[in-house]
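Trainee: Just need the structure, nothing else, for what follows:
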Amino acid sequence: MTKIRQVQVTFDCADPERVGRFWCEVLGYVAPEPPEGFDSWDAYNASLPAEERNAWFAASDPTGAGPRLYFQRVPEGKVAKNRLHLDVRVGTGLVGEERLAALEAECARLLPLGAVRGRLLPADEENESCLNMQDVEGNEFCLD
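Mentor: Okay, the predicted model is just below:
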């Protein structure tokens, strides 16, 4: 029998903490405790050479059910559509107007956090409605 493995989703980004904290708010995730000997991440980052500050950020599901998210600083900016994106499951089990209301309510919650609304993809014969969005650095995701 194959062993089940943990999955970590890694984001390349310009500002790991900003993107990571956005996703913490979206998903209810939490940042890890600062390293031993530091009372905050700001204090830890201040102890590093300038080029190493804010090089990464991690976020975890406090229940342990979801994958860990890891955000790493890269020098290049985003130039094309993501080949992989997250679907934030806010409408599971809902259909029609009830589903649309759930998608719109979550969109309204995320916009003040810096999300950008994309296109609503209406239900068809095979799929329920979903709403395309972008995070604070333009990475695509869907409210599903």
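Trainee: C-alpha from now on. contacts and neighbour counts both.
Mentor: Fine.
Trainee: Could I get the contacting residues of residue 135?
Mentor: 19, 22, 114, 115, 116, 141 (CA atoms under 8 Å, 6 or more residues apart in numbering).
Trainee: For this protein, which segments count as strands?
Mentor: Secondary structure of the chain (DSSP state E): strands at 8-13, 56-59, 68-73, 86-88, 116-121, 130-134, 140-143.
Trainee: residues in contact with the second one?
Mentor: So that's strand 56-59. Strand 56-59 is touched from outside by 16-17, 20-21, 23-24, 29-32, 68-73, with contacts defined as CA under 8 Å, 6+ apart.
Trainee: Just the buried residues from those residues, in ChimeraX please.
Mentor: Under the burial definition 16 or more other CA atoms under 10 Å, those of these that qualify are selected in ChimeraX by:
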select :16,17,20,21,23,24,29,30,31,68,69,70,71,72,73
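Trainee: and of the contacts of strand 56-59, the nearest to residue 7?
Mentor: residue 68 (7.0 Å; CA to CA).
Trainee: Taking the centroid of the chain, which residue is nearest it?
Mentor: residue 23 (3.5 Å; CA atoms, centre = their mean).
Trainee: Now do that one against residue 30, distance only.
Mentor: Distance from residue 23 to residue 30, counting by CA to CA, to the nearest Å: 9 Å.
Trainee: Could you also give me the structure for this second sequence? I'd like to compare it with the first:
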Amino acid sequence: MTSVKKFQVTFDCAEPERLARFWCEVLGYIVPPPPEGFATWDDYKHSQPPEQRDSSFACTDPSGVGPRLFFQRVPEGRAAKNRVHLDVRVGTGLVGEERLAALEAECARLVPLGAVHVQTLLADDDNESCIPMRDIEGNEFCID
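Mentor: You can find the predicted model right below:
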């Protein structure tokens, strides 16, 4: 029998720290402490050669259960639809109007952080409601 592997989710982006801090707010994640020997992330950043500064950043689930999120700067912008996206699970176990209200409340919390509400997909015979959104760099995610 194979064992379950730990994994991280990596985002290519323009501004790694800014996007990491956005996702910390969305998911309740935290920025880990700076590397040993540095009092702050700014101290660490200033120790790096200029071309490496702000090239990556990460955030983690404070409970240790969820995957680490890693953000790496790339020169090109997002060119097409994501092939993979995150589903932020705020409506688990809820149905109908109660589920929709929870999704809409989370959407209302995220929009002031810079998220973009794409549309609200209402429940049908096969699927419950969900809200597709975009993060501050245009990456798609869903509130479901």
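Trainee: And the TM-score between them?
Mentor: Superposed pair, TM-score by TM-score structural alignment, normalised by the length of structure 1: 0.97. Supporting alignment: 144 aligned residues with a CA RMSD of 0.8 Å.
Trainee: okay, the strands of structure 1 in TSV with distance to residue 99 of structure 1 next?
Mentor: Shown next, in TSV, are the strands of structure 1 (distance: least, CA to CA, whole Å):
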stretch	distance to residue 99 of structure 1
strand 8-13	27
strand 56-59	28
strand 68-73	27
strand 86-88	13
strand 116-121	12
strand 130-134	9
strand 140-143	10
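Trainee: right, and those - which one's nearest residue 105 of structure 1?
Mentor: Closest to residue 105 of structure 1 of those, according to CA to CA: strand 140-143, at 10.4 Å.
Trainee: Now the closest one on structure 2. Mean distance?
Mentor: With mean CA distance after the TM-score superposition for structure 1, strand 140-143 of structure 1 departs from structure 2 by a mean of 0.2 Å once superposed.
Trainee: which other residues reach that strand?
Mentor: Residues from elsewhere that reach strand 140-143 of structure 1 (CA under 8 Å, 6+ apart): 81-82, 85-91, 103, 106-107, 130-135.
Trainee: Pull out the buried members of those.
Mentor: For the contacts of strand 140-143 of structure 1, buried by 16+ other CA under 10 Å: 88, 90, 91, 103, 106, 107, 130, 131, 132, 133, 134, 135.
Trainee: hey, which helix is longest across structure 1?
Mentor: Looking across structure 1 with DSSP state H, the single longest helix is helix 96-110.
Trainee: and that one, what other elements does it pack with?
Mentor: Helix 96-110 of structure 1 sits against strand 140-143, with contacts defined as 3 or more CA pairs under 8 Å, 6 or more residues apart in numbering; DSSP states H and E.
Trainee: hmm, back to that, now tabulate the buried ones among the contacts of strand 140-143 of structure 1 in JSON lines and tack on distance to residue 43 of structure 1.
Mentor: Listed next are these as JSON lines, based on distance: CA to CA, whole Å:
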{"residue": "88", "distance to residue 43 of structure 1": "32"}
{"residue": "90", "distance to residue 43 of structure 1": "36"}
{"residue": "91", "distance to residue 43 of structure 1": "40"}
{"residue": "103", "distance to residue 43 of structure 1": "38"}
{"residue": "106", "distance to residue 43 of structure 1": "34"}
{"residue": "107", "distance to residue 43 of structure 1": "34"}
{"residue": "130", "distance to residue 43 of structure 1": "41"}
{"residue": "131", "distance to residue 43 of structure 1": "38"}
{"residue": "132", "distance to residue 43 of structure 1": "37"}
{"residue": "133", "distance to residue 43 of structure 1": "33"}
{"residue": "134", "distance to residue 43 of structure 1": "30"}
{"residue": "135", "distance to residue 43 of structure 1": "27"}
